[in-house]
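A.B. asks: Sequence and predicted structure are below.
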Amino acid sequence: YYQVEKAKGGAAMLCNGIQVVDPRLSAVMPSTFVCNVNDSIIPWYRKISDAVHEYGAKYVVEFGHEGGVWSTRLYPDAFPPLAASPIPCDIEKEVPIEIDREGLEEIAKQFGSAAARAKAGRCDGIVIHAAHGELLMGFFSPLFNARTDEFSGPLENCLRPLFMVIDEIRKNIGRDLALGIRISGDEFMEGGVSVDDAKAISILLDKSGQVDWIDVSSGNDGNWLAKGIHYSSMYVPLGAMVPLASAIREVVNIPVMAVGRINDPVQAEKVLADGHADLVSMCRALIADPYLPNKAKAGQLEDIRQCVGATEACISRCFQGVAISCVQNPIIGQEKEWAELKPASVKKKVMVIGGGPAGLEAARVTTLRGHKVSLYEKSGELGGQILIASKVSSRQELASIARWLVLQVQKLGVDIHLNTEVTPELVARENPDAVVVATGSTPPHLSIPGATEQNLVDERSALLGKASVGQRVVVLDGTGHTSGCTTAEFLAEQGKQVYLLAKGFQVGEAIDLITKPMVYRSLLDKEVTLMPFTWIRSISGKKVITYNTYTFKESAIEDIDTVVHAVSAVINNQIYKSLKGKVKELYAIGDCFAPRRIENAIYDGSKVGREL
């Protein structure tokens, strides 16, 4: 269903993420990766292939071997990692087994057998994953190949394992299926694969006559920063890896695919028109909006829901072994149940109170189902807390979530009332059949000895400029998510000296693993002082008394002008409580129901819209 929605939406070629071909890994990796290790996968391939072919799309599958970026840490009975040399990667820190020729031949045959099953499953092509520091890339990375045998030294030697895999695959599929190779155009690690190395690799792949296209990614999954760059959260510029594809295209004759934060059809067309690539991959762009291609063809550019690089619900969940979703598209992962929006059997008059992401999505979906909807917002602008979060330069793309939702409810003719605070009396006058309360949350009141309205402010007031913040600032990261870290970023960008405190092992402890390295780089670049294991005890004049959350030893930060707190919000549900028992149907969604994240708010809105 996930792939079919994208085929319906106009995608030309669909590709599964990397699939495991080594049976020794399949026993412990099925929650994270699809495993192609026996013929049981063939019926599934056929089901997907036949379904996407019905809409004119091609279906290809990607095969790889984790190599040295795999760990047995969570799987004590698992087979140890294999690599070119016994050099541990920075993240897993587990010394891999140095694979020998016999082992390489065995793995090459595993790739070949997997390819034969893909062919039997009516797939259209195969991609060999030779990127991101995994097994095959490890042989041509100077950082991870310390061998002195036939698989070391000149580049041709280092590429032998890859060509062993290519030969086995071609032996099993002939020329019936297309074959692409994914490489890292730059490893983004000092001393690692450079773009010049990648060009040399690509020339040899092209000359082999065995490869139909090169997919140019980047990075190494064994290093946090390199991994963060190539999986590309909103901290990475749009199209950041296009120059790598462009460099490869200059030296090869086969097609080259550009990837990485290409999330807009205009941007994609420019990549092609300027000669940087022959193909563009738009994975997360099609997660945010599976119908992007058809909307682009129809000239409906403003109706495209653009990916904003919030990786917490998509790629980060892959690494946790759970089903992906999308921060702003709750249909992802639930296509079977939610892709078709059924008209309401009974049309109702619905009042939605609150114009943040939850209320906007509820109004949108409810209207699409045929209900008559009125949307009330206390302030003069729709968007809720998204408008606050997007004040930070690194998070500005979040604003497009609100823009899209606002545009859609406007186009649908939702009756919008701004600068209107809803009271029980107003609800009684309107007499709706159902009321959806999405009034969000408010910052809490912190009781800290020595605090005043001048020296202690909440992060929302700081970001909106409603509170005066001095030159030397302590920021309290009480949620572990992005609010504390991004508030610190925001203030540091203004030239302020910022100390960021957190009770746990890290600041931003709950930030997803793809975004976190980029947040840290930004904070450190702005010279924010990171202080984990540290929390506030009191304020004494311009002195902030802190304590270590493990030893309870106190210390002081001197000459502090302002303390900004980013701690868990408080439910704003007074109107919900006052309407209980007074309206026919009453719902609370978003932060009004429970303070969480944008994804939860939009999901709540979509869910209630489908239930009304």
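C.D. replies: Received it, and whenever you're ready, just let me know what you need.
A.B. asks: okay, CA-based contacts and neighbour counts for the rest of this
C.D. replies: Fine.
A.B. asks: Do I have it right that Val242 meets Val259?
C.D. replies: Yes. Counting by Cα atoms under 8 Å, Val259 is a contact partner of Val242 at 6.8 Å.
A.B. asks: Between those two, which is the more surrounded one?
C.D. replies: Val259 (25 against 22; other Cα atoms under 10 Å).
A.B. asks: separation between the more buried one and Ser217?
C.D. replies: 6 Å (Cα to Cα, to the nearest Å).
A.B. asks: what's the overlap in contacts for the two?
C.D. replies: Common contacts of Val259 and Ser217, defined by Cα atoms under 8 Å, 6 or more residues apart in numbering, comprise Met241.
A.B. asks: Nearest spatial neighbour of Ala146, chain-adjacent residues omitted?
C.D. replies: Ser85 (5.8 Å; Cα to Cα, 6 or more residues apart in numbering).
A.B. asks: Nearest residue to the middle of the chain?
C.D. replies: The chain has Thr311 as the residue nearest its centroid, 1.5 Å off, counting by Cα atoms, centre = their mean.
A.B. asks: That residue touches Ile514, doesn't it?
C.D. replies: Yes. Thr311 sits in contact with Ile514 when judged by Cα under 8 Å, with a separation of 6.7 Å.
A.B. asks: any common contacting residues for those two?
C.D. replies: Common neighbours of Thr311 and Ile514 (Cα under 8 Å, 6+ apart) are Ser233.
A.B. asks: what's the helix or strand for Ser538?
C.D. replies: Element membership for Ser538 (DSSP states H and E) is strand 534-540.
A.B. asks: Give me the helices and strands touching that strand, please.
C.D. replies: strand 497-502, strand 543-548 (3 or more Cα pairs under 8 Å, 6 or more residues apart in numbering; DSSP states H and E).
A.B. asks: structure B:
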Amino acid sequence: MNSHYHALFQRGKIGNVELKNRIFKPAAEDSCSGDGFVPDYLWQFYAEEAKGGAGLIICGLYIATTMEKSGLDRHPVLTDDTKVPGFSMIAQAIKDNGAKACCQLGHLGSHGDPSVPGEHRCVSYGPLEIPGAEEWFTIFNNAYWHMKPPYPYKEYTIDEIHQLVSDYGDAALRAKKAGFDMVEVHAGHRHGLGCFLSPLTNWRNDEYGGSVEKRARVLYEIIDNIQQKCGKNFPIIVRLNGRDGGGALHYQDGIKKGQQIEDTIQIAKHLEKQGVAALNISIQDTVIPMQHISYGIAVDGASQVRKAVNIPVLTAGSVQVPEFGEKVIENGDADFVGTARQMYADPAWPKKAMRGLRDDIKPCIRCMECANPERHSWNGPLVCTVNPAVGKPGMEIKPAKVKRNVAVVGGGPAGMEAARVLSLRGHKVTLFEKRKLGRMLYEAATPDFKQDIRKLIKYYDRQMNKLAIDCRHKEATIDDLRDYDAIVVATGSNPVKVPVPGSDGDNVYSAVGLLADCFVKKTGLPDIGEHVTIIGGGSVGVETAIWLAQQGKKPTVIEMRDKVLAGEMHITLAEDLGLIKKYGIDILTNRKLKSIQKDSVTITDADGKDQVLDSDSVVMAAGLRANDSLKDQLDRELDAEIYPVGDCEGPRKIYDAIHEGYQAALEI
């Protein structure tokens, strides 16, 4: 055992089930099903997660009620016996690889897909006055119907609530028959049961609404029903919000609203008396743990609950590194710590931590691409920016049959990932990079709210050293590359220049250059004045504006399209718009830059009308253009195999760069 993490790797128990350590993998958006059945790849995914060394794997969310189907959210369902064989494959795969298996049961309620078309159900009708709510509903395409007043659906009748209770018991019995060691009942995160518990969404005036005891009645009845059908020795975990989510979901006009920690503690004490084996304390914000959120956002709630009960308490939510998990357990804030997305990034992080290989843990950068509907979420197998193999059997790194001499040109994420995988496969690798390894990862990591990317830079730097890759700090020429069997071209992209009068002035900067000065060259922010005009409302422009606003500047973003952050996924969009609002950043859309003066800029609107804005300086963030000149030259002059990857094929995200670098390295 690694003495640095003694608390993390001590044994523990949940009910009568002993776990080999205090690490669990919480349920998240792991699975996608078109028909409610478990897809073939899923048991293999969980096998890999279990193989990594966690003591407990919690799978889910799996639909427990016959009133809902897999539907839009694509969750597998456990509502009839035909589904049991697939779940049995999952449970067996987890246990065969050294972990205990837990099946999370839940339902989505008003944002679920009803079994009978049009028969959507909500907990109750009632106003929900959340400042700015309509803006959020637009962002999320009304995905959270239960938050939008007035409710468009029918309330659960008493008979339907009784059916819900019975359905959970039946689903738990199926999970037990499938071989799971325990079940978790999900009663948080604004899902179906969570909406019963929260006064923000439960306005019922019958026996299932009103006081905390009445709002939690359905949960208590579900626990009783599971115990009746599975026996009281079959462990049950209940996942609860420590409180409702942050911001307007927690406070209105300075007054606490929604489910509070006092409510959760009252519910927790009742559940303990019922014989529940453990409590998993969460918070709504764990659903979208973006980079600007602190580690362990649910730990405070878990700590308060743990002081009030005598059963184990679990917690998850940006428990990204073993040091933090160790501290949580050492301090007595929780008995078990979990992280889903870090285990997507590196399923083996528990084993690596235990064996003293901390520096080999590939870090999650909390970019949330794993929840991007265009990448995965409701459309297919799980994805991860930094781990292209997650959820994809057959994508593992295997030794090459023929060892080759390979050059990698460019030391950004695409090039370093290619070099890493090529070296692991046994090839001889030479990496050319004229500046620091990491390239534009440095600029991307400059704002403190993007500091998770700094961990990725350090990880790759350590791997290049550990694998003894020949890194040559120079710009590769065609002559440097003539003797290689294969060449991976990862030359990246360059900022686009906006050729208008005044664009070459001393008061004009590129966003990339400005960020590089602060984080790479360490020269600090130049004297750009107070009023800064940023040209371009994509992610680079908006994040630069937020970064400058945090330093006391007053940025204005100019975007030629009708909205900023076009094409960004809903989670990133919501978070960035929230920060724009927080810092009072001015956004002007449907405008084009016409000219730059010493102390102003002139912009033109869609009707051709000019507008002059006071401006001390201008920051160009009008996009990036592929740096493909070397690729084209290699194609013309050399017979070697050429593999272009990353931004040299077109500027995109870190996700695309790492995945293309990984795939190219597997092909060579």
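C.D. replies: Received, thanks. Computed from a predicted structure; not experimentally measured.
A.B. asks: Overlay the chains and give the TM-score.
C.D. replies: Here the TM-score for the pair of chains, by TM-score structural alignment, normalised by the length of the first structure, is 0.91; 590 aligned residues with a Cα RMSD of 2.3 Å.
A.B. asks: Run through the residues that contact the residue nearest to the centre of the first structure.
C.D. replies: Thr311 of the first structure touches Ser233, Asp512, Ile514, Thr515, counting by Cα under 8 Å, 6+ apart.
A.B. asks: what ranges do the strands span in the stretch 451-600 of the second structure?
C.D. replies: Taking DSSP state E, counting those that start in this stretch as the test, the strands found in the stretch 451-600 of the second structure are 470-472, 486-489, 493-495, 508-510, 531-535, 554-558, 586-588, 591-596, 600-605.
A.B. asks: What range does the fifth one cover in the first structure?
C.D. replies: Just to be clear, that refers to strand 531-535 of the second structure. Under TM-score structural alignment, the alignment places strand 531-535 of the second structure onto residues 472-476 of the first structure.
A.B. asks: Any idea how far apart the tips of stretch 47-62 of the second structure sit?
C.D. replies: Start-to-end, stretch 47-62 of the second structure (Cα to Cα) is 18 Å.
A.B. asks: how distant is that stretch from the center of its chain?
C.D. replies: Taking Cα atoms, centre = their mean, to the nearest Å, the mean C-alpha location of stretch 47-62 of the second structure is offset from the chain mean by 17 Å.
A.B. asks: Quick one: the residues in the first structure that it pairs up with.
C.D. replies: Using TM-score structural alignment, the partner range for stretch 47-62 of the second structure is residues 4-19.
A.B. asks: Need the contact partners of the matching stretch.
C.D. replies: In contact with stretch 4-19 of the first structure (Cα under 8 Å, 6+ apart) are residues 3, 33-36, 48, 51-52, 55-64, 129, 286, 290-294, 335, 339.
A.B. asks: cool, and stretch 652-660 of the second structure?
C.D. replies: With Cα under 8 Å, 6+ apart, stretch 652-660 of the second structure has contacts from 369, 384-388, 413-414, 417-418, 645-647.
A.B. asks: out of the residues you listed, which is most surrounded?
C.D. replies: Of those, with other Cα under 10 Å as the count, Ala414 tops at 33 neighbours.
A.B. asks: superposed on the first structure, where does the host helix or strand of that residue end up, distance-wise?
C.D. replies: Applying DSSP H and E as the criterion places Ala414 of the second structure in helix 413-424. Superposed on the first structure, helix 413-424 of the second structure shows a mean distance of 0.5 Å to its aligned residues (mean Cα distance after the TM-score superposition for the first structure).
A.B. asks: matching residues in the first structure for that helix?
C.D. replies: So helix 413-424 of the second structure sits over residues 357-368 in the first structure, by TM-score structural alignment.
A.B. asks: And for stretch 290-309 of the second structure?
C.D. replies: Per TM-score structural alignment, the counterpart of stretch 290-309 of the second structure in the first structure is residues 233-252.
A.B. asks: Stretch 190-197 of the second structure too?
C.D. replies: Under TM-score structural alignment, the match for stretch 190-197 of the second structure is residues 133-140.
A.B. asks: Off-centre distance for the matching stretch?
C.D. replies: Relative to its chain's centre, stretch 133-140 of the first structure lies at 24 Å (Cα atoms, centre = their mean).
A.B. asks: contacting residues for Thr32 of the first structure?
C.D. replies: Contacts of Thr32 of the first structure (Cα under 8 Å, 6+ apart): Cys318, Phe319, Gln320, Gly321, Val322.
A.B. asks: tell me which residues in the match of stretch 47-62 of the second structure are buried?
C.D. replies: Neighbour counts over stretch 4-19 of the first structure (16 or more other Cα atoms under 10 Å) mark 4-11, 13-15, 17-19 as buried.
A.B. asks: ok, how many other residues are close to Ile518 of the second structure?
C.D. replies: Small correction: residue 518 of the second structure is Cys, not Ile. 17.
A.B. asks: Ser555 of the first structure too?
C.D. replies: Using other Cα under 10 Å, the number of residues around Ser555 of the first structure comes to 14.
A.B. asks: In this model Thr546 seems to touch it, though I could be wrong.
C.D. replies: Yes. With contact defined as Cα under 8 Å, Ser555 of the first structure reaches Thr546; the gap is 5.4 Å.
A.B. asks: buried set for stretch 644-658 of the second structure?
C.D. replies: 644-651, 654-658.
A.B. asks: quick check, nearest of these to Gly179 of the second structure?
C.D. replies: Checking these against Gly179 of the second structure with Cα to Cα, the nearest one is Tyr655 at 36.1 Å.
A.B. asks: one step back: how long is the match of stretch 290-309 of the second structure end to end?
C.D. replies: 30 Å.
A.B. asks: So which residues make contact with it?
C.D. replies: The contact list for stretch 233-252 of the first structure (Cα under 8 Å, 6+ apart) reads 185-186, 195, 198-199, 202-203, 206, 215-218, 229-230, 255-263, 271, 275-277, 308-311, 394-395, 397, 514-515, 518-519.
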